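**Student:** sequence isn't available, so here's the structure alone:
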C-alpha cells in the first residue's frame, strides 16, 4: 500500500464539451482547468451508460452493466462482487462517501466498504434535522446556502462534511463525492444562474422565492422569454413528448443555466482544493475529476439523459492531478470503468480481473483499448408521462448497446436497428454509414456479440417506501 490519498469527484450530468479546458467558449471550470494544466487530461473519455445508476455500477464493480446486471429492474450491487470501496478498505484505506441520494444509496449496497456514507436525500426538515443542525456545521452552512443563495443539491454539505472528516481521519484516505448541482432542473444558486446569459429576474433571497412558489406564483422571469416554456424545458420532457419545439435562443438560455451550475461546482471544488493545500494534504493526494454522463439540449430531438447513447451523453471529462509532477494530454480513448482498476493500481490494492476495464497507469498516452462499450437498459416512460400523459414510447428507448473502435461507433437498438458513425469526424452523429461501410458495421457487430452480454427488456420499477427518497426522485425528474 502506498501513502497516496485519492479524492474522486463525479460531476453528475456534466458533458465534456461544456468545460473550458475541453475548448468551451465560456470559462465554466477555472479550477479544473488549473488541475488539467498541471496534471493529466484525457481528451476522449467515455461513460459506460447514459445515467447515474448504471454508470456508477460500473465504477464500483469494474464491470459493464450487462455483466454486473446493474440495469433495468436490477440496481443493487451484486453481493458476490467486491466493490471499489471494499477493496480499498481491505488495503488499509479510510473511506468516505456522500451519495447523490437518488441512485447511489445504502439499500443498493453502495455503502459497502465506506467508513462514512452520507445520503443527502435523508436531509429533510423534522425533529432530527434540528438536532443535526445544532451539532453539524456542514448542515448549518448548507441551510444558510439554501435559504439565502439557493439550493445547490447539497454540494455545500458534501464538501463541508468531507473537510471535517479529513481533519479527523488518518491517511491514507479514499473520498468519493457525487455533485448534482448541474442535474436538471438547472437552477443553480445566485448569482450563477445569470453568470453566462441574460439576467434571471428573481427575489434577492431564496426564502422569498420559496414563499412565492408556495403561494402559487412563478418567482423567476427572463425578459423577452416565456418562463413557462423555459421551466418546462428545464424540468420536464416537452421535446421528447413532442409538446413543442424550442427555439435555438431558448436552448441557449437553458445551456447558460447549466453552465452556471457547472461553474458553481467548480468554485466549490476550488475551495476544497485550497483546504487540502492548507491542511498539507495536496502533495499526497491523487485528485480525479470526472462525470458519469452528460445531458442533451435538443440534439436529435432529445433532452436531458432519458434516452439514447449519443456521444453528447457519453463523452465525459476526465482530469487527474497526481501527487507526482506530470503534465500530459492523453488522446487515446478510455472508459469510465477504467477508474476501478486505476484507483486500485495506484493504491497498491488488490486489482481483480475485469475484461473491459484496464488501468490507466502509468499516466502516459498509449492505446488502452481496441474497443469501448456503453449500455443502457429499457427505461420507463413514466418521467415523461407525468407532465405529458399522452406520451407512449420513444424510438430511442433501450435496451441499447454501443461499441466503438478508434474511429467508428456502432449503436445497436431494439428491433435490430443499427447505426454506424465516424465519431471522430462526425461528433454530432448526423450521418449513418451503416450501408456505406457495411464491412465496418459487420466487424463491430460481431465484436459486440462476442464481447458483451445481451440485455433483457426489464424496466426499472423502484418500489420505494421512504417518503424522503420519493420526494428526492421527484425533485430530480425521475418521478
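**Tutor:** Sure, I can see it. Fair warning: this is a prediction, and the values are worked out from it, not measured in the lab. Residues are numbered from 1 along each chain as shown.

**Student:** going forward, measure contacts and count neighbours with C-alpha atoms only.
**Tutor:** Fine.

**Student:** now do the helices in the stretch 251-400 of the chain.
**Tutor:** 311-314, 339-346, 382-385 (DSSP state H, counting those that start in this stretch).

**Student:** most packed of those helices?
**Tutor:** The highest average neighbour count among those, using mean count of other CA atoms under 10 Å, belongs to helix 311-314 at a mean of 25.

**Student:** centre of the chain to it, how far?
**Tutor:** In this view, helix 311-314 has its centroid 11 Å away from the chain centroid, taken as CA atoms, centre = their mean, to the nearest Å.

**Student:** on that earlier part again, save the helices of the stretch 251-400 of the chain as TSV, and put in distance to residue 151 too.
**Tutor:** As requested, the helices of the stretch 251-400 of the chain are arranged in TSV below (distance: least, CA to CA, whole Å):
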stretch	distance to residue 151
helix 311-314	25
helix 339-346	30
helix 382-385	22
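
**Student:** distance check, the nearest residue to residue 478 once chain neighbours are set aside against residue 185.
**Tutor:** Of all residues not flanking residue 478 in the chain, residue 383 sits nearest, at 5.3 Å (CA to CA, 6 or more residues apart in numbering). From residue 383 over to residue 185 the distance is 13 Å, taken as CA to CA, to the nearest Å.

**Student:** tell me, what's touching these two both at once?
**Tutor:** Counting by CA atoms under 8 Å, 6 or more residues apart in numbering, the residues touching both residue 383 and residue 185 are residue 477.

**Student:** for residue 135, find the nearest of the helices of the stretch 251-400 of the chain.
**Tutor:** Within these, the stretch nearest residue 135 is helix 339-346; the backing value is 33.6 Å (CA to CA).

**Student:** one more to weigh against that first structure:
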C-alpha cells in the first residue's frame, strides 16, 4: 500500500472548518474527509516549530529524546526513522522548501526535492551548469564544453557539471528556476503536487511520500479570488511577502491592523492550498492510498506564547483504506504517534515506534508538546546553528486538563484537581530527565541561510 503524509506547515486548527467556529477555508478537504476520512478534533503537535515536530513525526520520540528541537534543529540519527523502517518495502520521497526537514531526517530516503536549486554546486565560485546559455541545436558535448570552458575554472566547473548529472540521474530532482508550476510567488502546492504524482507514477512497488507544504508559512501570497472571501482590502494592500517574524514584532508593539490583515491573507492562502491539494488527495484516496493531512504547528505571527493552544492545536485527518470513513474522534492525541499509526496501517506491526495507533484509540491520550529553546535569542524561537544555552518548557494535555512547565515553574491551566495531579507527576518525571541536544555550531549553507532568512528564522 502507498502512503502519503501531507504536512501543511503552520496550519492552526482554529483557522479551518474542522473547528466548530472556524472559517470556511478548506471546504474541499472537509467534504472529502467527512465522507472518507477520520477527523481528529483534539490533535496536538510534539513541538511549536518545524524541527521539534518533524523529529517526532519521523521517530515517534519526544524532541527531548531526539535532540532535534529549537535549540539544536538537526538530527544526529540516534533513533531509527520511519523512512529507514520502510526502506525494505517502500520507495521513499521527501519534498519541502523548508531546510529544517533535511537536517538529518532525510537519511535513507530514495529521492528528495528541497527546492534549493543550487544544492548540486560543489564549487560556488565556478560555473553553474544550469546558468550556461543553451540552444536547441546543442549536443551534450557542446553543453559540456560550455560548462567547462566559459567560466575560467575548467576543472571545478567540470566537477559541478558531474554533480548536477549525478543528482539528476539518482532521481534527486531540482525545482527549475524559471518554470515553477505556481502562479503566486510564495506558493508551492501545484509544484509539490506534480512532483509527488511524478514520483508515484515512476514507482513500480509501494511508495511512501512525506510532503511538507510551505504555502501557509509566512511570507504569504494568495489569489485575489481567495482574498476577496476574507478581506475588504485588495490584495496589493495586504502584507504579501512580509516575514512572519516581522509581523509578529509589529503586532507585539501594538499594530493590530497589520495582524488582522495578515490573518486575512493567511486564511486566503489556506483556501488556495485547499483548492490545489484537493484533486491530488481525492485521487490518492480513490487509489486506496493511506493519506495523512496535518500540520507541524499553527501560525506564529499572532502568537502571545509559543505553547499557546492555537499554536500547538492542529488539524489531523487520516484516510485509511482499511477503516470506515466519516468518523470524528474527539479524544486527545499527539502527532508523535504518526509513525506507529502508519506502520500499523501499512504492515500490521508498530515498527518499534512508541505512541498509540491513532486509528484504534478509544480514550484520551497524553499529549506532550516540548519547547527546548534559547530564551535569550532575539526574534525566531529557533537557533539554526544550534545553542547549548537552552530552556526546557512543555505542555501536558489530556482531555480537559492541561499543565504547563514554563521557565522552571509549573502552571495549571485547566482541569480537575485529580487530573492535574497526574499531569504534574508526569511533568516532574520529564524535568528529572536530561533533555538531549545536538552539537553546537552546525554548518548552514549560504543558500539554506537565504531561505531561512526569507522564512523569518534569521534576521
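**Tutor:** Cool, the structure landed. As the structure is a computational prediction, the values presented were derived from the model and not from experiment.

**Student:** before we move on, the earlier item: against residue 474 of the first structure, how distant is the residue nearest to residue 478 of the first structure?
**Tutor:** Residue 383 of the first structure is 9 Å from residue 474 of the first structure, by CA to CA.

**Student:** same deal with residue 117 of the first structure?
**Tutor:** Distance from residue 117 of the first structure to residue 474 of the first structure, by CA to CA: 22 Å.

**Student:** how about residue 403 of the first structure?
**Tutor:** With CA to CA as the criterion, residue 403 of the first structure and residue 474 of the first structure are 33 Å apart.

**Student:** cool, and residue 86 of the first structure?
**Tutor:** On the measure of CA to CA, residue 86 of the first structure and residue 474 of the first structure end up 31 Å apart.

**Student:** okay, those two: which has more neighbours?
**Tutor:** residue 86 (19 against 13; other CA atoms under 10 Å).

**Student:** what about the nearest residue to residue 386 of the first structure once chain neighbours are set aside, neighbour count?
**Tutor:** Using CA to CA, 6+ apart and skipping the chain neighbours, the partner closest in space to residue 386 of the first structure is residue 479 (7.3 Å). Using other CA under 10 Å, residue 479 of the first structure has 14 neighbouring residues.

**Student:** who touches residue 479 of the first structure in this structure?
**Tutor:** Residue 479 of the first structure neighbours (CA under 8 Å, 6+ apart): 382, 383, 386, 470, 473.

**Student:** quick one: these as JSON lines, columns for distance to residue 444 of the first structure too.
**Tutor:** Listed next are those as JSON lines, based on distance: CA to CA, whole Å:
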{"residue": "382", "distance to residue 444 of the first structure": "33"}
{"residue": "383", "distance to residue 444 of the first structure": "33"}
{"residue": "386", "distance to residue 444 of the first structure": "38"}
{"residue": "470", "distance to residue 444 of the first structure": "41"}
{"residue": "473", "distance to residue 444 of the first structure": "37"}
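
**Student:** how near is the counterpart of residue 20 of the second structure in the first structure to residue 317 of the first structure?
**Tutor:** When the first structure is aligned by TM-score structural alignment, the residue opposite residue 20 of the second structure is residue 23. According to CA to CA, residue 23 of the first structure and residue 317 of the first structure sit 12 Å apart.

**Student:** next one: residue 373 of the first structure
**Tutor:** Relative to residue 317 of the first structure, residue 373 of the first structure is positioned 17 Å away (CA to CA).

**Student:** those two: which is more packed in?
**Tutor:** A side-by-side neighbour count of residue 373 of the first structure and residue 317, using other CA under 10 Å, places residue 317 first with 30 against 24.

**Student:** skipping adjacent residues, who's closest to the more buried one in space?
**Tutor:** Per CA to CA, 6+ apart, closest to residue 317 of the first structure is residue 16, 4.6 Å.

**Student:** next, count neighbours for the one you found.
**Tutor:** Neighbours around residue 16 of the first structure, by other CA under 10 Å: 27.

**Student:** for it, give me its contacts.
**Tutor:** Counting by CA under 8 Å, 6+ apart, the residues that residue 16 of the first structure touches are 22, 294, 315, 316, 317.

**Student:** can you map out the helices along the second structure?
**Tutor:** Along the second structure, the stretches classed as helices by DSSP state H are 27-36, 50-59, 63-66, 82-85, 140-149, 154-169, 189-201, 224-230, 244-252, 256-286, 309-312, 338-347, 417-432, 446-455.

**Student:** deepest-packed of the ones you listed, please.
**Tutor:** Using mean count of other CA under 10 Å, helix 50-59 ranks as the most buried of the helices of the second structure, with a mean of 28.

**Student:** what range does it cover in the first structure?
**Tutor:** Going by TM-score structural alignment: helix 50-59 of the second structure matches residues 52-61.

**Student:** once aligned to the second structure, how far is the matching stretch on average?
**Tutor:** When the second structure is overlaid, stretch 52-61 of the first structure sits 0.4 Å from its aligned residues on average, using mean CA distance after the TM-score superposition for the first structure.

**Student:** so the match of residue 20 of the second structure makes contact with residue 17?
**Tutor:** Yes. If you go by CA atoms under 8 Å, residue 23 of the first structure and residue 17 touch, sitting 6.8 Å apart.

**Student:** more neighbours, those two?
**Tutor:** Using other CA under 10 Å as the criterion, residue 23 of the first structure and residue 17 rank with residue 17 on top: 16 against 11.

**Student:** quick one, what contacts the more buried one?
**Tutor:** 23, 24.

**Student:** for residue 270 of the first structure, see how far away it is.
**Tutor:** 20 Å.

**Student:** trace residue 377 of the first structure over to the second structure, please.
**Tutor:** With TM-score structural alignment as the criterion, residue 377 of the first structure matches residue 372.

**Student:** let me fix that: residue 259 of the first structure
**Tutor:** With TM-score structural alignment as the criterion, residue 259 of the first structure pairs with residue 267.

**Student:** for the residue lying closest to its match once chain neighbours are set aside, what are its contacts?
**Tutor:** What sits nearest to residue 267 of the second structure in space, not counting adjacent residues and going by CA to CA, 6+ apart, is residue 25, at 6.2 Å. Taking CA under 8 Å, 6+ apart, we find residue 25 of the second structure in contact with 15, 16, 17, 267, 268, 270, 271, 274.
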